[in-house]
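Undergrad: give me the fold of what follows.
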Amino acid sequence: MRRVVHELSFDLANDIALALAGGVDFSKDLQVQARDFGPLAELHHAGIIFNRHGWLKVGRHAELLRAMATGKKWFSASGAQGFVTLTEILAQHSNWTEFAMRGKKAAVEAGFAPASAGQLFGAIGELRGNIEEHSENIASGYMAFDALHGHFEFVVADSGIGVLKSLRTHPHFHYIADAGTALNLALTEGVSRHYDDKDRGRGFRTIFIGLANKSEHLRFCSGDHAREFRRSPDMRVIAETRQKAASPGFFCSVRCTA
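TA: The predicted model follows:
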């Protein structure tokens, strides 16, 4: 019997990560192909090594994933995909300039207005700033984009201390016991480990507000929880916080439609 080919989603990626962490061998029972970049990037962030798993077909994302595995700046020949690390940006600011310029061009060619493309990279820059401010492991930070036919996806992530441990450094939040509560608080107005210091970071809320009306799917992950915002067919935003397979630091995935 021919195996059914499943499309990789965030839910399926989570099931796969949990199964692999538990030592489950499902290679004979599962065949997966990945069209969207976000779920693949989340598997990468969880430490899944793609060339070890024949059941997963990554398609056009193969070169981008190889660049992410090597941790070196990379752009596709078509200009539709790109990757850079914070280490490279801090060593040479022109690496950020190149990443942003190429990414904006890719978004415009995918159908986004130039102003919208600029706003997307403004949000990426703010997320990068939060890694520098809060992760305590700047060298682990990275960002990537993927543009295709009316869609633009990006991820910004690090393997630092994560949202829970970061918020718990502030005495007002020392009581927080789980990453889900920490994510919910981090997306609340004005909450940050430095929220009472006017000269320090203000958390993720302002970034979320800037992206909410531009995206069809926002996913913030830290530790063993994810906070998701999905746009329904009637344009309502549906929010949900759920447990997931544990992953290091912080991971943000955003998918937008032109």
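Undergrad: use CA for all of it now, contacts and neighbours both
TA: OK.
Undergrad: what residues sit buried inside stretch 63-80?
TA: Glu63, Leu64, Leu65, Ala67, Met68, Gly71, Lys73, Trp74, Phe75, Ala80 (16 or more other C-alpha atoms under 10 Å).
Undergrad: quick one: which of those residues is nearest to Cys256?
TA: Comparing the buried residues of stretch 63-80 against Cys256 with C-alpha to C-alpha places Ala80 closest, at 14.4 Å.
Undergrad: one more, please, to line up against the first structure:
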Amino acid sequence: MSDTDAWFEPASGHQGYTSVDKLGRDELAWTDFVLRAKRAAISAGFSDDYGGKLTAAIGEFYANVIDHSGRIDTGYVVYSASPGRFEFVVADTGIGVLNSLRSNPTYAHLADAGTALEYALDEGVSRYYTEQGHGFGFRPLFVGLANISRYMRFRSDDHSRSLTRKADGSIDAQTSQLANTSGFFCCVVCDVEVQTPASHPAHLPHKNAEKG
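TA: Below you'll find the predicted structure:
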């Protein structure tokens, strides 16, 4: 086992890192990571319920690395907590969203990573065209994260899609072209002050929101 498989800030536990490869090899590693990350979120001011939602979201993203990246050995998960804020990153240097979706004949026509990212944000969009339950769609996560996220950013190949919560609770979505990079990257920043009741969800953007 490599010394870099996992690391947690020893004094407070407010920062932590683990490789996806370790999570796949050690059945107890995920449980340990979840407990540490949830404690960090609660210590930052989030409720027990929202702490659970945050760690569940991390689990969904890391599962997508396993299902879709083609390079589990490059995947990693990081979290950081500070007073009033919790953020996490899940990333890999695998095949990327565009190549993954193109392997599904329905989406073989996709021309760029920006469009692929937008489709990946819709529920049910997947490279697994003959199976259920293997979606590369992150839309369900938006429903759970929208009420507590300040900012979400997804990047794959030469495009990124950013979603920023505005003061009125609506989401400003922008898709932008950038320098090319391998794999998939997501970053989610959540603030305690924007926690809102589930009965008043944020207004989520359609995949055809304006491109930047």
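Undergrad: would you pull the TM-score for this pair?
TA: Laid over one another, the chains give 0.85 as their TM-score (TM-score structural alignment, normalised by the length of structure 2), with 189 aligned residues with a C-alpha RMSD of 1.4 Å.
Undergrad: circling back to that earlier point, which ones among the buried residues of stretch 63-80 of structure 1 map onto strands?
TA: Trp74, Phe75 (DSSP state E).
Undergrad: against Ala56 of structure 2, how distant is the alignment partner in structure 2 of Ala115 of structure 1?
TA: Aligned counterpart of Ala115 of structure 1 in structure 2: Asp49 (TM-score structural alignment). Separation of Asp49 of structure 2 from Ala56 of structure 2 (C-alpha to C-alpha, to the nearest Å): 11 Å.
Undergrad: more neighbours, those two?
TA: Neighbours around Asp49 of structure 2 and Ala56, counted as other C-alpha atoms under 10 Å, are more numerous at Ala56. The numbers are 16 against 10.
Undergrad: tell me which element that one is part of?
TA: helix 48-68 (DSSP states H and E).
Undergrad: next structured bit after that helix?
TA: Taking DSSP H and E, what comes next after helix 48-68 of structure 2 is strand 76-82.
Undergrad: so where is that next one in structure 1?
TA: Strand 76-82 of structure 2 maps onto residues 142-148 of structure 1, going by TM-score structural alignment.
Undergrad: next one: stretch 164-182 of structure 2
TA: Going by TM-score structural alignment, stretch 164-182 of structure 2 sits over residues 230-248 in structure 1.
Undergrad: average offset of the match of strand 76-82 of structure 2 relative to structure 2?
TA: Compared with structure 2 after fitting, stretch 142-148 of structure 1 deviates on average by 0.3 Å (mean C-alpha distance after the TM-score superposition for structure 1).
Undergrad: sort out which residues of that stretch are buried, please.
TA: Tyr142, Met143, Ala144, Phe145, Asp146, Ala147, Leu148.
Undergrad: ok, now which ones touch the nearest residue to the fifth one once chain neighbours are set aside?
TA: In this structure, Asp146 of structure 1 finds its nearest non-sequential neighbour in Gln81, 4.5 Å apart by C-alpha to C-alpha, 6 or more residues apart in numbering. In this structure, Gln81 of structure 1 makes contact with Leu64, Phe75, Gly103, Ala106, Ala144, Phe145, Asp146, Ala147, judged by C-alpha atoms under 8 Å, 6 or more residues apart in numbering.
Undergrad: now Gly84 of structure 2
TA: Ala44, Gly45, Phe46, Asp191, Val192, Glu193.
Undergrad: the first one: neighbour count?
TA: Pointing back at Ala44 of structure 2 there. For Ala44 of structure 2, using other C-alpha under 10 Å, the count is 20.
Undergrad: excluding covalently adjacent residues, which one is nearest to it?
TA: Closest to Ala44 of structure 2 by C-alpha to C-alpha, 6+ apart is Pro83, at 4.5 Å.
Undergrad: what do you get for the third one?
TA: The shortest distance from Phe46 of structure 2 to any residue that is not its chain neighbour, by C-alpha to C-alpha, 6+ apart, is 5.9 Å, and that residue is Val192.
Undergrad: if we can go back for a sec, which pair in the buried residues of stretch 142-148 of structure 1 spans the largest distance?
TA: Checking the buried residues of stretch 142-148 of structure 1 with C-alpha to C-alpha, the most distant pair is Tyr142 and Leu148, at 20.9 Å.
Undergrad: thank you, goodbye.
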